[in-house]
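Asker: Build me a structure from this.
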Amino acid sequence: MREVIIVGAGMSALVAAIILSKENNVKVFTKGKKTDGNSWRAQGGIAAAIHKADSPSLHLTDTLTAGCFHNDSQMVSTLVTEGPKRVMQWILHGMTFDQKSNGELALGMEGAHSKRRILHAGGDRTGTQWMSFLNSQLRHQPNIHVFENESVIDLVIDNGICKGVYTKRKDGGTTKYSAHVTVLATGGCGGLFEATTNDPSIIGDGIAMAYRAGALLSDLEFIQFHPTLIKHKEKVLGLASEALRGEGARLIDSNGNEIMDGVHPSKDLAPRDVVARVIERRTMEGNQIYLDISSIANFETRFPAIFDMCVNGGISISEGRIPVTIGAHFLMGGIVTDAFGKTTVPGLFAIGEVARTGVHGANRLASNSLLEALVFGERTAEKIQRELEKTANWKSMNPLKLNQNGIGKPEPVLPERSEIQQRVSQALGVERNEHSMKRLLKWLMDYDVEKLESNKRISWTHETIERSNMLITAWLITKSALERKESRGAHYRTDYPASKNAYACGKQIFIQRSKENKRESMKL
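Answerer: Predicted structure coming up:
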């Protein structure tokens, strides 16, 4: 059987693995537990135009508008057209979503949507419910092997072709795994920031590895900040889903004033970048911002995860308001792919948040992330399967445990993780300017970040490898953000506050390692 490696264990990874396992051996690597990661944290639902009063064309319009028309319209069309069919297929397979008393699917409303089209499972536990369901399906797939606590530290590149991965276990041992196809599903980069909705492990590993391999990257400057992280006594407790505002919650200040009144026609349901900037500015002025949930009936049962989070964090729900702040949430850019997950590196595919499919543009529409994971995770797996059927079955290669003594350059001395997060947060937050970004760039260059591209890092510790990935990813984002001299969607520059053309998609900013510096395959 042919060998497929998937790096990551979130929703896109598992839907792809289930399809590919029918005729291939599939190895899934996750650097933590398979119950870690962002997909498990998804409180919001999955957007799909399944109601008779809705349509894919309306969903497309909402997605393009939220994305400031920076989206790839053809990719968006694929997303919204195939989405309902693929969601319904999973319902037929046994995945359940919340229903109304009459048995119809209960559809929620979220920011920048023109229709109720959000499917939830378990109220605000959609991610947990769907990931639990997917993991239950793995028990029936003998060809899927999940490797927990084994980090993929680099890609095996031979003559420009990706032929597998190098991994490092918790005990420090390193192994080389060969594969016909490698799929990156490593998520975004929220862990680069001090306040984030992401799992702390999501630090841009896939971005850094793909860049070192020579893959084309784009739109890295577009990082969405979620407006409503729950923060109490200087501690971020977690995310308060946008579904709260969809069901009537309002953003207020300490005096009860509605902060979105008069700012945007959609008020609290304005696009996330707009709401996040208002909260940031009001907070910087010394105001505490709250979600007023007093109008939401049966809050405890409708939003059980948020309720538990508040109670466990010492917030009194009886007061009817939840203290909130902003935090890094989603990377719209990433590794450039086609409609079937193909990157510019042969043998390498990318799905989920790490991929830049073009569907999100400059600002992701709420609840389109799980839809992207489903649609393009499945499309990519189906494409890989078709291609592998045409490929001669090579002789399987057993994993090769490496003797790492003396391999690679000496381990570099890098800044602490907390300092990286602090500096990135200051320069690449919801509002940016040339001065702060150039100061960050200089600091990054002081650590010879370009030299960290070396693939010979087998003898480094886990922590050094991760910090090097953080520095490389921060460097790439900073270079992209400096290049875009305008404000568009989630990329807002105080020194260039206007969009060059509000109705044009704007230039694409690509980054790729220069061919003359492209690394050779590791010599062992």
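Asker: make it CA atoms for all contacts and neighbour counts henceforth
Answerer: Will do.
Asker: The stretch 1-150 of the chain: strands as residue ranges?
Answerer: For the stretch 1-150 of the chain, the strands defined by DSSP state E, counting those that start in this stretch occupy 2-7, 24-29, 46-47, 107-108, 118-119, 144-147, 150-158.
Asker: Can you say which of those is nearest to residue 224?
Answerer: Residue 224 sits nearest to strand 46-47 of all those, at 17.6 Å, using Cα to Cα.
Asker: Show me what the helix or strand hosting residue 231 is packed against.
Answerer: Element membership for residue 231, per DSSP states H and E: strand 223-232. For strand 223-232, the elements it packs on are strand 235-239, helix 272-284, strand 321-331, judged by 3 or more Cα pairs under 8 Å, 6 or more residues apart in numbering; DSSP states H and E.
Asker: any idea which of these is most buried?
Answerer: Ranked by mean neighbour count under mean count of other Cα atoms under 10 Å, these are led by strand 321-331, which reaches a mean of 24.
Asker: That one packs against which elements?
Answerer: Packing partners of strand 321-331 (3+ Cα pairs under 8 Å, 6+ apart): strand 223-232, helix 272-284, strand 289-292.
Asker: Comparing the strands of the stretch 1-150 of the chain, which comes out most buried?
Answerer: Taking mean count of other Cα under 10 Å, strand 46-47 is the most buried of the strands of the stretch 1-150 of the chain, at a mean of 28.
Asker: what angle sits between the strand holding residue 231 and strand 235-239?
Answerer: 120 degrees (axes from the mean of the first three to the mean of the last three Cα atoms, to 10 degrees).
Asker: run this one through as well so I can compare:
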Amino acid sequence: MNTPVIIIGSGIAGLVAALELAPLPVTLITRAGAGEKTSSAWAQGGIAAAVGADDTPQLQLEDTLRAGDGLCDPAAATAILTRAPAAIQLLERHGVRFDRNGDGAYALALEAAHCRRRVLHAEGDRSGAAIVAALVRQVLSTPSIRLMTNTSARRLIVNEGRIAGVLAEKSGRFFTLASDRVLLATGGIGGLYAASTNPPGNFGQGVMLAARAGARLADMEFVQFHPTGLAVNARPVPLISEAVRGEGAVLINDHGERFMAGTKGGELAPRDVVARAIFAEISRGNKVFLDARACLGTGFYARFPAITAICRQAGIDPAHAPIPVAPAQHYHMGGIDVDDNARSSVSGLWAAGECAATGLHGANRLASNSLTEAVVTGALAAADIAAAAEAAPARAIAVTDPGRSLPSVTPTTGNIRPIMSRHLGVLRSAEGIHQAIPALLAHYDADGADADPALVALAIAVFADLRDETRGGHARADFPQKRPAAIRNRMGLDAILDHARNLTPLARSA
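Answerer: Have a look, this model is predicted:
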């Protein structure tokens, strides 16, 4: 089958891109139903945009740069954040209804490291689900969009250095889609960790596809751990949104001590700071709780209906008892290296949303900037794709997998999660990283069901090995200080494998 444009992924970035490309024909591939099993749909807090009377994109940029710990690309961040108010209008044109106050103004929430209330939400703490549902309704009623559900993209087809199509699988059957324009919008890496707030099937598929196709990756070491996952034995980990802390909830240990009181910003310090503080308390043998009793009381139920349901399912009444919390993998700042138009280093390949590394987030994502980035970069990718040359005429394509056979089994992460959770979590060290790399390389080289997830995990480990400092979401016990200069790392799969293989004999001899 031939199509002018292929979009892989039906989160917010993919849905926005498909709608913005209309009436250009688009094939949208999604591994479940439209919008299902996506991180976008699970977002509780909302979307950040400088739409308040006391706010400006410049203030949002300053907050973003501070949270990014010196590693943001200021030009890219400026380009995205100045488009944030227009992104809100775009979503409203597609049927999203944001919550408003009694006077009709947006009901804006405060989240960590923001200097203003600028987080818009929809249906309380069901923002992601509400936005995705509205976009899916539009997609289903748009004739130019062909939706291929329950379909997995297994490889990108590359001819003479440029994208030629996609090798996909549905119900165990493989087929090809020919196209010289492909957008990856596949979400994050939650499936690589035992404790994650994201869909367990997300292991960085877009990053894997791009890397195998020859695309450059960036910032792979920067994994954000949400400070307040609900501390229950569940996978995925239920999320207690940062917006709860924005309403005044405080963190206490099981001795009743508010251990963040002496930290700049307190409970609303950047996520990496709060996550490490909670991790330290737990490492000392303490339990940690989020206490919203004084600030919200029974008002918790109306402000956070979804979180109320989550807590009650775990036997907790958040209006009358503190909520047990612990850090959990939440977001990946790294991914496919892209420019300001969402183009990767491979001709004909674009990336948007969490699978892309735009430079907006730097070393640590500012709360609720992720949905902003997804909408803006999805629209930017659509505009750039539409402006590209006319689609090549239908033609036969010889499908080859460069250098590796295609596993016939569905990718699995069961062997990868223990390695990543133990060695590439909140706090890292050379000792742990050097144990992880050979183990991950062995899974990659075995070319079995876990080879694709192992590729993504190996990239994170190699990038982490190269960053001998603590910065943002990347914390090294053996290098607790920041280096004077902040440098973004970029490399392709060959360089990642070279580093891993050069290190592996040393690790084995040790």
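Asker: Next, format the helices and strands packed on strand 223-232 of structure 1 as JSON lines and append distance to residue 185 of structure 1.
Answerer: Formatted as JSON lines, these follow (distance: least, Cα to Cα, whole Å):
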{"stretch": "strand 235-239", "distance to residue 185 of structure 1": "22"}
{"stretch": "helix 272-284", "distance to residue 185 of structure 1": "24"}
{"stretch": "strand 321-331", "distance to residue 185 of structure 1": "13"}
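Asker: out of those, nearest to residue 147 of structure 1?
Answerer: The minimum distance between residue 147 of structure 1 and those falls on strand 321-331, with 25.6 Å, by Cα to Cα.
Asker: any idea of the angle the closest one forms with helix 272-284?
Answerer: Using the same axes, to 10 degrees: strand 321-331 of structure 1 against helix 272-284 is 130 degrees.
Asker: what sits up against strand 321-331 of structure 1?
Answerer: Here strand 321-331 of structure 1 makes contact (Cα atoms under 8 Å, 6 or more residues apart in numbering) with 188-190, 193, 195-198, 220, 222-232, 276, 279-280, 283, 288-294, 310, 315, 353-354, 364, 429.
Asker: Write a ChimeraX command that selects only the buried members of these.
Answerer: A single ChimeraX command selects the buried members of those (16 or more other Cα atoms under 10 Å):
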select :188,189,190,193,195,196,197,198,220,222,223,224,225,226,227,228,229,230,231,232,276,279,280,283,288,289,290,291,292,293,310,315,353,354,364,429
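Asker: just to revisit the earlier point, check the offset of the strand holding residue 231 of structure 1 from the chain's centre.
Answerer: Centroid separation between strand 223-232 of structure 1 and its chain, computed with Cα atoms, centre = their mean, to the nearest Å, is 15 Å.
Asker: What's the average distance for it when superposed on structure 2?
Answerer: Strand 223-232 of structure 1, aligned to structure 2 and superposed, deviates on average by 0.8 Å (mean Cα distance after the TM-score superposition for structure 1).
Asker: just to revisit the earlier point, so which of the helices and strands packed on strand 223-232 of structure 1 is nearest residue 212 of structure 1?
Answerer: Evaluated over these, closeness to residue 212 of structure 1 peaks at strand 321-331, with 19.1 Å, by Cα to Cα.
Asker: distance between the closest one and the chain's centre?
Answerer: 15 Å.
Asker: again with stretch 409-429 of structure 2
Answerer: Worked out by Cα atoms, centre = their mean, stretch 409-429 of structure 2 lies 17 Å from the chain centre.
Asker: just to revisit the earlier point, to residue 386 of structure 1, which of the helices and strands packed on strand 223-232 of structure 1 lies closest?
Answerer: strand 321-331 (29.5 Å).
Asker: compared with structure 2, how much does that closest one deviate?
Answerer: Averaged out, strand 321-331 of structure 1 is 0.8 Å away (mean Cα distance after the TM-score superposition for structure 1).
Asker: which element follows that strand toward the C-terminus?
Answerer: Taking DSSP H and E, what comes next after strand 321-331 of structure 1 is strand 334-336.
Asker: Check which element follows that following strand along the chain.
Answerer: Strand 334-336 of structure 1 is succeeded, C-terminally, by strand 348-350 (DSSP H and E).
Asker: Report the mean deviation for that following strand after fitting onto structure 2.
Answerer: When structure 2 is overlaid, strand 348-350 of structure 1 sits 0.5 Å from its aligned residues on average, using mean Cα distance after the TM-score superposition for structure 1.
Asker: which residues in structure 2 does that strand match up with?
Answerer: Following TM-score structural alignment, the aligned partner range for strand 348-350 of structure 1 in structure 2 is 349-351.
Asker: Please enumerate residues in contact with the matching stretch?
Answerer: Residues from elsewhere that reach stretch 349-351 of structure 2 (Cα under 8 Å, 6+ apart): 162-163, 181-185, 336, 338, 342-344, 381.
Asker: ok, now how distant is residue 287 of structure 1 from residue 254 of structure 1?
Answerer: 7 Å (Cα to Cα, to the nearest Å).
Asker: now the end-to-end length of stretch 44-55 of structure 2.
Answerer: Stretch 44-55 of structure 2 has its terminal residues 22 Å apart, counting by Cα to Cα.
Asker: Give me the buried positions along it.
Answerer: For stretch 44-55 of structure 2, a neighbour-count test (16+ other Cα under 10 Å) marks 44-52 as buried.
Asker: Would you format these as a markdown table with distance to residue 482 of structure 2 included?
Answerer: What follows is the buried residues of stretch 44-55 of structure 2, written out as a markdown table (distance: Cα to Cα, whole Å):
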| residue | distance to residue 482 of structure 2 |
| --- | --- |
| 44 | 32 |
| 45 | 30 |
| 46 | 31 |
| 47 | 30 |
| 48 | 28 |
| 49 | 30 |
| 50 | 30 |
| 51 | 34 |
| 52 | 35 |
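Asker: Relative to residue 99 of structure 2, which of those is nearest.
Answerer: Proximity of the buried residues of stretch 44-55 of structure 2 to residue 99 of structure 2 (Cα to Cα) peaks at residue 46, which lies at 10.3 Å.
Asker: which residues sit in contact with residue 485 of structure 1?
Answerer: The neighbours of residue 485 of structure 1, taking Cα under 8 Å, 6+ apart as the test, are 493, 496.
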